[in-house]
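> Below: sequence and its predicted model.
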Amino acid sequence: MHTRILGTELQVSAVGLGCMGLSHAYGTALDKKEAITRIREAVDMGYTFFDTAEVYVGQYADGTPAINEELVGEALKPIRDKVVVATKGGITLGSQHHTVSDASPASLRRSLEQSLRRLQTDTIDLYYQHRLDAAREPEEVAYTMQTFIKEGKIRHWGISNASPGYIRRAHAVCPITAIQERYSLMYRQTAQLFPLLEELHIGFVAYSPLANGFLSGLYKGTEQFDKELDFRSWMPQYTEEGAQKAKELTHLLAGLSVEKDATPAQISLAWMLCKKPYIVPIPGTTKAKRLCENAEAADITLSEEDVKKIDQVLDHSEFSVFAPQTES
């Protein structure tokens, strides 16, 4: 697979693997052995960038906890020096799966030490502040991350779900390698960050690049999703209204797919990869076929005219189905 650079030096595969869905947010967790197999298949396909987080904890079919960092750590341990592992700290799970932001130095250190143990590694390649904490200034968080870098416990740091002002202030204390934000054909609001990222030489890691699977064209309606364990059961793009708003886009993607001998998901990822050289999408999947499909998106070239066609549809459509991210 082609590679890209996050920040000034962190080289990763052009498409990374978001590991969250293997155990969290998309229904009952995949069997641990199968999930480890999937990650190792990804390595064989050329993926070198794997994303997880402390709070990605789901439930196996037998009711036991499915801890994402543990399976990522076990899967990658034999080839740890050949891959880039990213994880996140600074939020904890509260009651009823609600999360609580805590980016205090003590909390971040506790989270980091636990992540190192679960991932079976001495150093984390890219460590994110998972969400902003209103009680902590960006300079304090950046100084904490700088300390971790000096100790050799992390190589690079980043922020997920951040505001421009926060990014600028934090970067002035300790250079940020990447931010992680929602970005897809159906959520383009975060593109406003691009000029700042170019000014500061910061990479952009795109989560939910397929709008939680909607852009693959494989899922219709919410009825098929577990109401308790699958976040897609309440996502607006899967409602009849959301699908109707996206009808023109999905029709265009279907046409381009035939023209390019690709899938709608591949066209969606290729569009993103064409936008900026520092964007790295991290789609997730539990299926080997989809792993291969997503990886091959990096080989698809869209012309300027193709991208223009897509952008014109986006510019006059009504399907901003995701609410603005209040934590930013």
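On my side now, so go ahead.

> make it CA atoms for all contacts and neighbour counts henceforth
Will do.

> How much space separates Asn294 from Glu181?
Counting by C-alpha to C-alpha, to the nearest Å, the separation of Asn294 from Glu181 is 19 Å.

> cool, and Gln11?
Relative to Glu181, Gln11 is positioned 19 Å away (C-alpha to C-alpha).

> Repeat that for Lys245.
On the measure of C-alpha to C-alpha, Lys245 and Glu181 end up 23 Å apart.

> which of the two has more neighbours?
Glu181 (23 against 17; other C-alpha atoms under 10 Å).

> Make sure the more buried one is indeed in a helix.
No - when DSSP: H, G, I helix; E, B strand; the rest coil is applied, Glu181 is found to be strand, with no helix at that position.

> isn't it right up against Ala206?
Yes - contact status for Glu181 versus Ala206: in contact at 5.4 Å, counting by C-alpha atoms under 8 Å.

> which residues in the stretch 1-150 of the chain form strands?
Assigned strands in the stretch 1-150 of the chain, in chain order: 3-6, 10-13, 17-18, 49-51, 57-59, 65-67, 84-89, 91-93, 99-101, 124-129 (criterion: DSSP state E, counting those that start in this stretch).

> out of those, nearest to Leu253?
strand 17-18 (22.5 Å; C-alpha to C-alpha).

> Check which helices and strands that closest one is in contact with.
Other elements packing on strand 17-18 under the criterion 3 or more C-alpha pairs under 8 Å, 6 or more residues apart in numbering; DSSP states H and E are strand 49-51.

> okay, now the one to match up with it:
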Amino acid sequence: MYHFESIKLTFIMIPELRHKIERASTYSVFFGSGPHYDERSGRLYHIDQIAGDCYYMDTKTPAFGKFHLEPGLSFIIPIKGQENKFIVSQQKKLLTIDWATKEVNCVQLIEPSKPTHLNDGKCDPKGRLWFGTMWFGTLKWTQAPGLFAFGLSALYSLDSASHISLKRDGLSLINGMAWSKDKTKYFVIESIERQVWAYDYDNHTGNISNCKIVLDYHESPGILNSVEVPDGMTIDLHDKLWIASYKGKKVMRIDPETGKILGIIKTPAISTTSLTWGGSDFRTLYVTTAKDEFVAEAEAGSIFKVTFEQENIRGSANRPFKFK
């Protein structure tokens, strides 16, 4: 049994954060998401969900590369201690890929008897992979996701021995994830409910408990668009959450203790999908976007980088997957 407690919001005006945003990629994709910055190489890895391509973008030069699989990708994460090797989600499968040799292997098939596929995923402080599923329906991979169902999805983790643990079922669409600096809180987005949740988190066991609603798009005066949903998420060194607002054309920084939106960043693409910290000092926020079916935008599908005038805004390194 999970207990929910909603935090009421009492403000109206939301300031725009002092920042500079510019296009970082020399290419664009159909539906970019799942960004992961690798500090060893200075590369930003991400996927194109619709085309079925894994990308890297060199953050120091215009160079980039891609690895084609099949449509239905959602994340790519390096495997710790294994050069050029990654774990990737592709429809119902967790795969390992070797970027150098192009070898692809299936690690696990998830929910084989259900009409669902994998969605967003990240690694916790122990190197376990956490990921959610979503209803497949009649979704065609030639267009952006648009069909969803309540209660058919779940949240899982995968450990280094390839053991799958069910964390919670009866969900609809799990997206962005983050862990607090002291490793006692796990934050996750439920996009269909349009909410951001916080759990008490046991770093040793990976158990979660005591779910609390941190932000509810239905109640926030800062969410003016009725179709806007929270999508990808990251966290900074002050334990403030950064949320990509899909169909909202913005990124938001929120305080999970109060539920207050501390500031926003307007983006060039209405379909702002996800984000992560990178750069040599992790003071750069990289933002992925997607092309919209109904709104033509010149830079949609590009990756953008955001830098800040406030010197105290900084993130931390992404965690690789620990795999035996």
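Yep, it's here. Nothing here was measured: the structure is a model prediction, and the numbers come from that model.

> Could you report the TM-score for this superposition?
After superposition, the two chains reach a TM-score of 0.29 (TM-score structural alignment, normalised by the length of structure 2), with 160 aligned residues with a C-alpha RMSD of 6.6 Å.

> Could you point out the helix or strand that follows the strand or helix carrying Ile76 of structure 2?
Following DSSP states H and E, one finds Ile76 of structure 2 within strand 73-78. For strand 73-78 of structure 2, the succeeding helix or strand toward the C-terminus, using DSSP H and E, is strand 85-90.

> Show me what that following strand is packed against.
strand 73-78, strand 93-98, strand 116-123.

> so that strand versus strand 116-123, what angle?
150 degrees (axes from the mean of the first three to the mean of the last three C-alpha atoms, to 10 degrees).

> the inter-axis angle of strand 85-90 of structure 2 versus strand 73-78?
On the basis of the same axes, to 10 degrees, strand 85-90 of structure 2 is oriented at 170 degrees to strand 73-78.

> which parts of strand 85-90 of structure 2 are buried?
Going by neighbour count (16 or more other C-alpha atoms under 10 Å), the buried part of strand 85-90 of structure 2 is 85-90.

> do stretch 252-272 of structure 1 as well
Under 16+ other C-alpha under 10 Å, the buried positions of stretch 252-272 of structure 1 are 253-254, 256-257, 262-272.

> State the pair within those that is farthest apart.
The distance between the two most remote of the buried residues of stretch 252-272 of structure 1 (C-alpha to C-alpha) is 16.6 Å, for Ala254 and Met272.

> Leu73 of structure 2 against Gln90, yeah?
Yes - with contact defined as C-alpha under 8 Å, Leu73 of structure 2 counts as touching Gln90 (4.4 Å).

> Give me the common contacts of the two.
Taking C-alpha atoms under 8 Å, 6 or more residues apart in numbering as the criterion, Leu73 of structure 2 and Gln90 both touch Leu118.

> Leu126 of structure 1: how many residues sit nearby?
22.

> Now do the strand holding Ile76 of structure 2 against strand 93-98, angle only.
Going by the same axes, to 10 degrees, strand 73-78 of structure 2 makes 40 degrees with strand 93-98.

> looking at the strands of the stretch 1-150 of structure 1, which is closest to Glu199 of structure 1?
For Glu199 of structure 1, the closest of the strands of the stretch 1-150 of structure 1 is strand 3-6, at 13.7 Å, according to C-alpha to C-alpha.

> now the helices for structure 1?
32-45, 68-76, 105-119, 138-151, 164-173, 194-200, 240-245, 247-260, 264-275, 288-296, 304-316 (DSSP state H).

> Can you name every helix or strand that the fourth one contacts?
Using 3+ C-alpha pairs under 8 Å, 6+ apart as the contact criterion, the elements in contact with helix 138-151 of structure 1 are helix 105-119, strand 154-160, helix 164-173.

> same thing with the last one?
Packing partners of helix 304-316 of structure 1 (3+ C-alpha pairs under 8 Å, 6+ apart): helix 247-260.

> what angle do the helix it packs on and helix 304-316 make?
Orientation check (the same axes, to 10 degrees): helix 247-260 of structure 1 against helix 304-316 gives 170 degrees.

> Check which helices and strands helix 247-260 of structure 1 sits against.
Using 3+ C-alpha pairs under 8 Å, 6+ apart, helix 247-260 of structure 1 is in contact with helix 264-275, helix 304-316.

> got these as JSON lines, with distance to Val85 of structure 1 columns?
Below are these laid out as JSON lines (distance: least, C-alpha to C-alpha, whole Å):
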{"stretch": "helix 264-275", "distance to Val85 of structure 1": "21"}
{"stretch": "helix 304-316", "distance to Val85 of structure 1": "31"}
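
> Nearest to Val100 of structure 1, out of those?
helix 264-275 (31.3 Å).

> Check the separation of the first and last residues in stretch 56-64 of structure 2.
Taking C-alpha to C-alpha, stretch 56-64 of structure 2 runs 5 Å from one end to the other.

> Distance-wise, check the residue lying closest to Ile97 of structure 2 once chain neighbours are set aside relative to Tyr156 of structure 2.
Nearest in space to Ile97 of structure 2, with sequence neighbours left out and distances taken as C-alpha to C-alpha, 6 or more residues apart in numbering, is Val104 at 4.5 Å. According to C-alpha to C-alpha, Val104 of structure 2 stands 22 Å off from Tyr156 of structure 2.

> Closest to Glu190 of structure 2 out of the buried residues of strand 85-90 of structure 2?
Ser89 (18.8 Å).

> Pretty sure Asp53 is one of the things that closest one touches, is it not?
No - here Ser89 of structure 2 does not reach Asp53: they are 11.3 Å apart, not a contact under C-alpha under 8 Å.
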